[in-house]
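> With the input below, show me the fold.
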Amino acid sequence: MERIAVLLPCYNEEQTIGKVIDDFKSELPHATIYVYDNNSSDRTSEVAESHGAVVRKEWRQGKGNVVRSMFREIEADIYVMADGDDTYPPEYVHDLIQPIRDKKANMTIGDRLSNGTYYDENKRQFHGFGNRLVKGLINRLYKSDITDIMTGYRAFDQLFVKSMPVMSSGFAIETEMSIHSLDKKFLIKEVPIDYRDRPEGSESKLNTFSDGIKVLRMIFTLFKEYKPFLFFSLWSLLSIVLGFAVGIPVITEFINTGFVSKVPSAILATGFMILGVLIFACGLILDVMTATYRKQYELELNHLYDRIRRNENEQG
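Have a look, this model is predicted:
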């Protein structure tokens, strides 16, 4: 029988975690449900244990830290990740895991936006705008068409989980997983789901502005690391354009008079041009290094894939 692990990162979800566990047990009676308590100050752990979940602690604060420990410690064939706040309907879990079973996806995404329920249910201002902004940036950078980049309802196969280097510590983890899967060409499939807002009395841990800035910073960092040639080419182009803007009056003056009276402008323009060339050269070097890393990653992925297949054959 395939091993299914339901992963529930939690921080102060005493009010909802029991229902979430029971609902997932009803849908997946043979799955093991893991609740990772991220320093809750309420009775989240006690409630989760009383409902039959495997409860573990993650002392480093932040959802990214929880997901890192989950991926590292739990062994399964199929992983389902959701939140403990009862916003993701468990009845859609079968639609999420079926493409994983059929080997048609390494990661499935619970798309909250296509059905329109997210915008009807979510009462937090600017969250819809933030989702559209992040989605537009990533889809433009990677020429993709993912509808819901930041959803927390996902399913994974073992290959993805054991090869995912989790670098973020907080709520940028969903964005990081989306960018990583696009960059490393994992198979992705979106599954439209309904979304429901938190029940009354349950408070969101998200801060629209501070967490939004962290997500944008994560996109900026991963853009630099995954696409260094494009990243540094843009900065190089900016520097060269500034060099021309400052230097054209100097050149025009020299052509007309044979003299250069704007010496500081000439020095500044020269500095901008040199800086632009150096930035472009850095982009070229880093692009070669990134290509080498991708090749090494693919080889390591092949070794991991072979190990997973051997384990499946032994279990079969």
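> C-alpha only now, for contacts and for neighbours.
Fine.
> Check which helix or strand residue 56 maps to.
Element membership for residue 56, per DSSP states H and E: strand 54-57.
> Now that strand: buried residues?
The neighbour-count check on strand 54-57 (16 or more other CA atoms under 10 Å) flags 55-57 as buried.
> Over to stretch 138-146?
Within stretch 138-146, the residues that count as buried by 16+ other CA under 10 Å are 138-139, 146.
> next one: stretch 22-30
Neighbour counts over stretch 22-30 (16+ other CA under 10 Å) mark 22-25, 28 as buried.
> what does stretch 231-248 give?
Neighbour-count burial for stretch 231-248 flags 231-237, 239-244, 246-247 (criterion: 16+ other CA under 10 Å).
> And stretch 81-95, by the same measure?
Neighbour-count burial for stretch 81-95, counted by 16+ other CA under 10 Å, picks out 81-90, 92-93, 95.
> Could you single out the nearest of these to residue 182?
Checking the buried residues of stretch 81-95 against residue 182 with CA to CA, the nearest one is residue 81 at 18.8 Å.
> To compare with the earlier structure, here is another sequence to fold:
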Amino acid sequence: MHEDPGKQANPRVAVIIPAKDEAERIGMTVRAVKALPFVDLELIVVVDDGSSDDTQDIARQAGAVTVRHTVNRGKASSMETGAKVVAMRAVKGETPPLLLFLDADLGESAAEAAPLIEPVIKGEADFTIAVLPRPVGAGGHGFVLGLSRWAIRRTTGWNPQAPLSGQRCLTTAAFQAALPLATGWGVETDMTISLLSAGFAVKEVPVDFKHRVSRHDLASQMHRLHQFIDVVKAVFRLRARRVHIKKHKFLKVALKQKPGEVYRVPLDKDSEI
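I've put the predicted structure just below:
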């Protein structure tokens, strides 16, 4: 069981940005997050995941701490690497910083991330998820989104608007509880189910982020296929680990939920996860 989230004392925010071949946008993204409230400028970390361009150099020039994977290891590995770098650089004895995960292609719109930070600092939730405006011309038919939403609802009772959103702010305790992260594009679905099943509280927050739009071309279709496969793998991984909440535990809370409100299932020590 996880206790109710509490207001953060002397809050600090570390920003972790996984990036691969993002030389065009990474500099703007790093500069934008410097303006966010409570961000520790010494803890803006860009994890270059095997880029073939100048992503690392540009991120460093923009003021980020950078670390590089020599080969592409995927988003989950980049998130874990970033969190380890933050832990190594954090001041011993101080309250661990909040972890804000952002995509590298947000550019100047990364400066809009403040609404993600506020509920966690205030103690309303243990982690927040950004709900982005749907971009004009976006491709896809919602199969991956629907699968992720179904899996989360079935196992925890929560009906999210943006289950695949990678723009998230978490307490360090919440991130540690989600480890090890699922590989590939299933990381967000796996993380959400794992944390809700452990009693952590979540809140979705509308944020005016703008990023690269997925189109209808072959490359985009293949990307969505890989996303679908990875979410399926994450679901089976969770089932194998028996990570879920018994339906009678979440039914009352699930029936009362409203979009944009904090969702948390109060668990007791006898709850099965």
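> TM-score of the superposed pair?
The pair, once superposed, lands on a TM-score of 0.73 when counted by TM-score structural alignment, normalised by the length of structure 2; 227 aligned residues with a CA RMSD of 3.0 Å.
> quick revisit: where in structure 2 does the strand holding residue 56 of structure 1 align, residue-wise?
Matched against structure 2 by TM-score structural alignment, strand 54-57 of structure 1 falls on residues 65-68.
> So what touches the strand holding residue 56 of structure 1?
32-39, 45, 48-49 (CA atoms under 8 Å, 6 or more residues apart in numbering).
> Keep only those of the residues you listed that are in helices.
With DSSP state H as the criterion, helices contain 45, 48-49 from among the contacts of strand 54-57 of structure 1.
> which one's the longest helix in structure 2?
Of all segments of type helix in structure 2, defined using DSSP H, the longest is helix 218-240.
> one step back: switch the buried residues of stretch 81-95 of structure 1 over to CSV; also include distance to residue 279 of structure 1 and secondary structure.
CSV is the format used below for the buried residues of stretch 81-95 of structure 1 (distance: CA to CA, whole Å; DSSP: H, G, I helix; E, B strand; the rest coil):
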residue, distance to residue 279 of structure 1, secondary structure
81, 40, strand
82, 42, coil
83, 42, coil
84, 45, coil
85, 46, coil
86, 48, coil
87, 45, coil
88, 45, coil
89, 48, coil
90, 49, helix
92, 48, helix
93, 47, helix
95, 47, helix
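> would you list those in CSV and tack on distance to residue 11 of structure 1?
Formatted as CSV, those follow (distance: CA to CA, whole Å):
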residue, distance to residue 11 of structure 1
81, 15
82, 13
83, 10
84, 8
85, 9
86, 13
87, 14
88, 16
89, 19
90, 19
92, 23
93, 22
95, 27
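> Identify those among the buried residues of stretch 22-30 of structure 1 that sit within helices.
Using DSSP H, the members of the buried residues of stretch 22-30 of structure 1 that fall in helices are 22-25.
> so what's the counterpart of residue 25 of structure 1 in structure 2 up against?
Correspondence of residue 25 of structure 1 to structure 2, assessed by TM-score structural alignment: residue 34. By CA under 8 Å, 6+ apart, the residues touching residue 34 of structure 2 are 41, 111.
> so the counterpart of residue 146 of structure 2 in structure 1 is in which element?
Residue correspondence to structure 1 (TM-score structural alignment): residue 146 of structure 2 is matched to residue 132. If you go by DSSP H and E, residue 132 of structure 1 is part of helix 127-142.
> need the helices for structure 1, in chain order.
Using DSSP H, helices in structure 1 cover 17-27, 44-50, 63-73, 93-101, 117-121, 127-142, 158-163, 173-183, 208-226, 228-257, 263-315.
> what does the fourth one correspond to over in structure 2?
Aligned by TM-score structural alignment, helix 93-101 of structure 1 falls on residues 113-121 of structure 2.
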